[in-house]
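Chemist: What follows is a predicted protein model with its sequence.
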Amino acid sequence: MAGTGPQKYPGASTAYFYQNRFGGDVMEVNVVVLHTTEGRNLPDYGGGASAPNLTAVPDFANRRLRWYQHFDIDRSSRALVNLSGGVATNTLNVVQVEKVGTCDPATHKKWQAAGLAHIYWPEAPDWALAGVAEFLRWMNAQHGVPLTGPSRWPAYPTSYANGGGQRLSFDQWEAFKGVCGHMHVPENTHGDPGAIDFPQMIALAKGTPTPPPEEADVALTTDEIDKIAAAVKAKLLGPDLVRTIVGTDNILAAPDGDTTNPYWAWGSFVTSEYKKVARIETKVDDVATKVDAIALGGVDLDALAAKVADLLAARLAQ
């Protein structure tokens, strides 16, 4: 059966295209099989001998997947085991996608401890899950692959062989259409891609992502309430009351180090200075009266005036 529809995924690089070397059967795909490479970089697949149709490589800097195409969409690739005497696997209308990263929690823990950037697909970031979903949406629109799949996606290593009871029988496999994992294909033992968030991936592919669960209200204990109340009380009744309530804009430190009222508003400061000036003016008037009274007593008025000026200057400087 000749393949129909577009054969190259838009934006995918063909720098590692192996179809000219390995050929493959022409098909009309109706199944997508998802794998994980269990590595951190684009594999060489033995020069293409075990390559899928496409590989999705994470670009962490740009939070996206970079796609590499190795075979046409409607051409059989080589990433599945196919035993003699059973059913067809690679050639049964299947397009295969390897996702760079791991589904193995032990590998994830090791890479994480070493500080190595990677995707642990059971906990894939939103952008990675969305990148796979975009491919599935395209496969549905351009090749009619149903956006459905098996209900069981057990975590690795339970998924190895058929530990989670997820692997399809021969009859189920031959009748299957949709999206599945390497873990579901008969004649194979691999357990990838593990417990990926398949419902969310399909929801994204359909354009109806499932909303995150709402956080449940958690009741505070009496002890927690008392601690919060004590912290608030200490903050509001402490020396930083003004800072806490209105901040420090237009507020001055109190003159003379007043600890009972450590912060003054501009209005209070101006009023205080006005009163000081008024008191000084009154004292100047008193001095002038006394000077006039002794003017006839033979006092050196110039010297007295200089003395008074010095005293006033000192007072004003306070």
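Modeler: Cool, got the structure. Residues are numbered from 1 along each chain as shown.

Chemist: all contacts plus neighbour counts: C-alpha atoms, from now on.
Modeler: Will do.

Chemist: after the one helix or strand E273 maps to comes which helix or strand?
Modeler: Using DSSP states H and E, E273 maps to helix 266-294. Counting by DSSP H and E, the element after helix 266-294 in chain order, helix or strand, is helix 301-316.

Chemist: Show me what that next one packs onto, helices and strands only.
Modeler: helix 266-294 (3 or more C-alpha pairs under 8 Å, 6 or more residues apart in numbering; DSSP states H and E).

Chemist: which strands and helices sit next to the helix it packs on?
Modeler: helix 301-316.

Chemist: buried sites along the helix it packs on?
Modeler: Neighbour counts over helix 301-316 (16 or more other C-alpha atoms under 10 Å) mark V308 as buried.

Chemist: Just the buried residues of the helix holding E273, please?
Modeler: By neighbour count on 16+ other C-alpha under 10 Å, the buried set for helix 266-294 is 269, 291.

Chemist: Between helix 301-316 and that helix, find me the angle.
Modeler: Computed by axes from the mean of the first three to the mean of the last three C-alpha atoms, to 10 degrees, the angle separating helix 266-294 from helix 301-316 equals 160 degrees.

Chemist: what about stretch 288-302, start to end distance?
Modeler: Taking C-alpha to C-alpha, to the nearest Å, the first and last residues of stretch 288-302 lie 13 Å apart.

Chemist: same question, stretch 46-55
Modeler: Rule used - C-alpha to C-alpha; the end-to-end distance of stretch 46-55 is 14 Å.

Chemist: How about stretch 19-32?
Modeler: The first residue of stretch 19-32 is 18 Å away from its last residue (C-alpha to C-alpha).

Chemist: what helix or strand does V97 sit in?
Modeler: Counting by DSSP H and E, the element that carries V97 is strand 94-99.

Chemist: Which helix or strand lies directly C-terminal to that strand?
Modeler: Downstream of strand 94-99, the next assigned helix or strand under DSSP H and E is helix 105-113.

Chemist: May I see the buried residues of that following helix?
Modeler: 105, 108, 111.

Chemist: Give me the distance between the last one and H35.
Modeler: So that's W111. 19 Å.

Chemist: then this one, side by side with the first:
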Amino acid sequence: MQQVTVRAPASTSNLGPGFDCLGVALSLYNKVTLKSGTAGGGNRMVRDAARKFFGLANCTPFDFSCDIRGNVPIGRGLGSSVTVRLGVLHALNEIARTNLSRDELFTLCAELEGHPDNAAPASFGGFTIARGTDVQHFNVSPRLRFILLIPSFEIATVEARRLLPADILRTNAARNAANVAAIAAAFATRDYKELRGCFVDYLHQPFRKKLVPFLDRVITAAERAGALGAFLSGSGSAICALALDDSKKIAAAMLKASRLFHTQTVITRADNRGVCIFKSAIE
């Protein structure tokens, strides 16, 4: 029997205007443990990832069991599915000794996800810009805090994408492009104060508000409390604010503005390492 545990970080994607291309890995984690030679290969997501891996690695499939534990909530726009898929892919790569590269495993995960915005930061850590499978990566200073409002309800990505229009105004596309460029420059230079005012989006958040009706007032409350800005994390339901100071004050303001019960706030930092082998027992 061979056993491997992989730790994969949560991620917040889009950052407002960077639809399907921007993301940041967060210091919240799931741990995925695979044991070879035992039955019970996990749920459909796990089996699909394994099938994808064995197809590329060109090795004989083997039975394994899968255990997933951690604090990345499901269906909140924090990349929980990526933590599972990356965990399975990296664990199988370790057990099978196939030596697929981090880039190759990222590509497999992005294909399984259908978009790279969470797979990129979870794979490489830090702030990432994904153009398909071409990724640029920048470490993020621990000074920058990420304040998460995590509601009790889930949102399916497929459902959220159905709300998006097929066409957008050229002026709105231009505004989004300008904001994405400003965000990328601020992270690349670590001049985080320049992020203020850059998280406004015209492509997806105005339409997804139907599923998160308190979005605008939470963003406004976060900014008034001192946040650099805030946005819907992925397709939601979580909302993420960024700040250099007053994190607890911002978290309290977001929670109050949401007017929700059974809702939690989490204050965290970026994870600059990305997915990693946490524990390995290979004979």
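Modeler: Cool, got the structure. Computed from a predicted model, the values in this text were never measured in an experiment.

Chemist: quick one: TM-score?
Modeler: For this chain pair, the superposition-based TM-score is 0.22 by TM-score structural alignment, normalised by the length of the second structure; 108 aligned residues with a C-alpha RMSD of 6.3 Å.

Chemist: Sketch out the strands for the stretch 101-250 of the second structure, chain order is fine.
Modeler: Assigned by DSSP state E, counting those that start in this stretch, the stretch 101-250 of the second structure shows strands spanning 127-131, 134-138, 145-150, 229-232, 239-243.

Chemist: Make CSV out of the ones you listed and add distance to A222 of the second structure and mean neighbour count.
Modeler: Converted to CSV, these look like this (distance: least, C-alpha to C-alpha, whole Å; neighbours: other C-alpha atoms under 10 Å):
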stretch, distance to A222 of the second structure, mean neighbour count
strand 127-131, 21, 24
strand 134-138, 25, 17
strand 145-150, 9, 24
strand 229-232, 7, 28
strand 239-243, 7, 27
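
Chemist: before we move on, back to that, which strands and helices sit next to the strand holding V97 of the first structure?
Modeler: Here strand 94-99 of the first structure touches strand 31-36, strand 54-59, going by 3+ C-alpha pairs under 8 Å, 6+ apart.

Chemist: Tell me which of the ones you listed lies nearest to W264 of the first structure.
Modeler: Nearest to W264 of the first structure, of all those, is strand 54-59, at 56.1 Å by C-alpha to C-alpha.

Chemist: buried set for the closest one?
Modeler: The neighbour-count check on strand 54-59 of the first structure (16+ other C-alpha under 10 Å) flags 54-58 as buried.

Chemist: Tell me how many other residues crowd the nearest residue to L34 of the first structure once chain neighbours are set aside.
Modeler: Distances taken as C-alpha to C-alpha, 6 or more residues apart in numbering put G181 closest to L34 of the first structure, at 4.6 Å, once the chain neighbours are dropped. Using other C-alpha atoms under 10 Å, G181 of the first structure is surrounded by 25 other residues.

Chemist: Isn't G181 of the first structure up against V31?
Modeler: No: the pair G181 of the first structure / V31 is not scored as a contact, 10.2 Å apart, by C-alpha atoms under 8 Å.

Chemist: Direction-wise, compare the longest helix seen in the second structure with strand 134-138 and give the angle.
Modeler: Using DSSP state H, we find that the single longest helix of the second structure is helix 170-189. If you take the same axes, to 10 degrees, helix 170-189 of the second structure sits at 50 degrees to strand 134-138.

Chemist: Stretch 239-256 of the second structure: which residues count as buried?
Modeler: By neighbour count on 16+ other C-alpha under 10 Å, the buried set for stretch 239-256 of the second structure is 239-243, 247, 250-251, 253-255.

Chemist: Dump those residues into a markdown table; add distance to A230 of the second structure as well.
Modeler: Conversion of those to a markdown table gives the following (distance: C-alpha to C-alpha, whole Å):
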| residue | distance to A230 of the second structure |
| --- | --- |
| I239 | 7 |
| C240 | 5 |
| A241 | 4 |
| L242 | 6 |
| A243 | 9 |
| S247 | 12 |
| I250 | 10 |
| A251 | 11 |
| A253 | 12 |
| M254 | 10 |
| L255 | 13 |
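
Chemist: Spatially, which two of the residues you listed are the most separated?
Modeler: For these, the farthest-apart pair by C-alpha to C-alpha is A243 and L255; their separation is 15.8 Å.

Chemist: can you give me the helices in the second structure?
Modeler: Shown for the second structure, the helices assigned by DSSP H span residues 44-57, 80-96, 102-113, 119-124, 157-162, 170-189, 205-208, 215-224, 247-258.

Chemist: Ok, which of the ones you listed comes nearest T12 of the second structure?
Modeler: Across the helices of the second structure, T12 of the second structure has its closest neighbour in helix 119-124 (8.6 Å, C-alpha to C-alpha).

Chemist: if we look at the closest one, which residues are touching it?
Modeler: 8-11, 23-25, 79, 82-83, 86, 102, 106, 109-110, 113, 127-130, 135, 137, 272-275 (C-alpha atoms under 8 Å, 6 or more residues apart in numbering).
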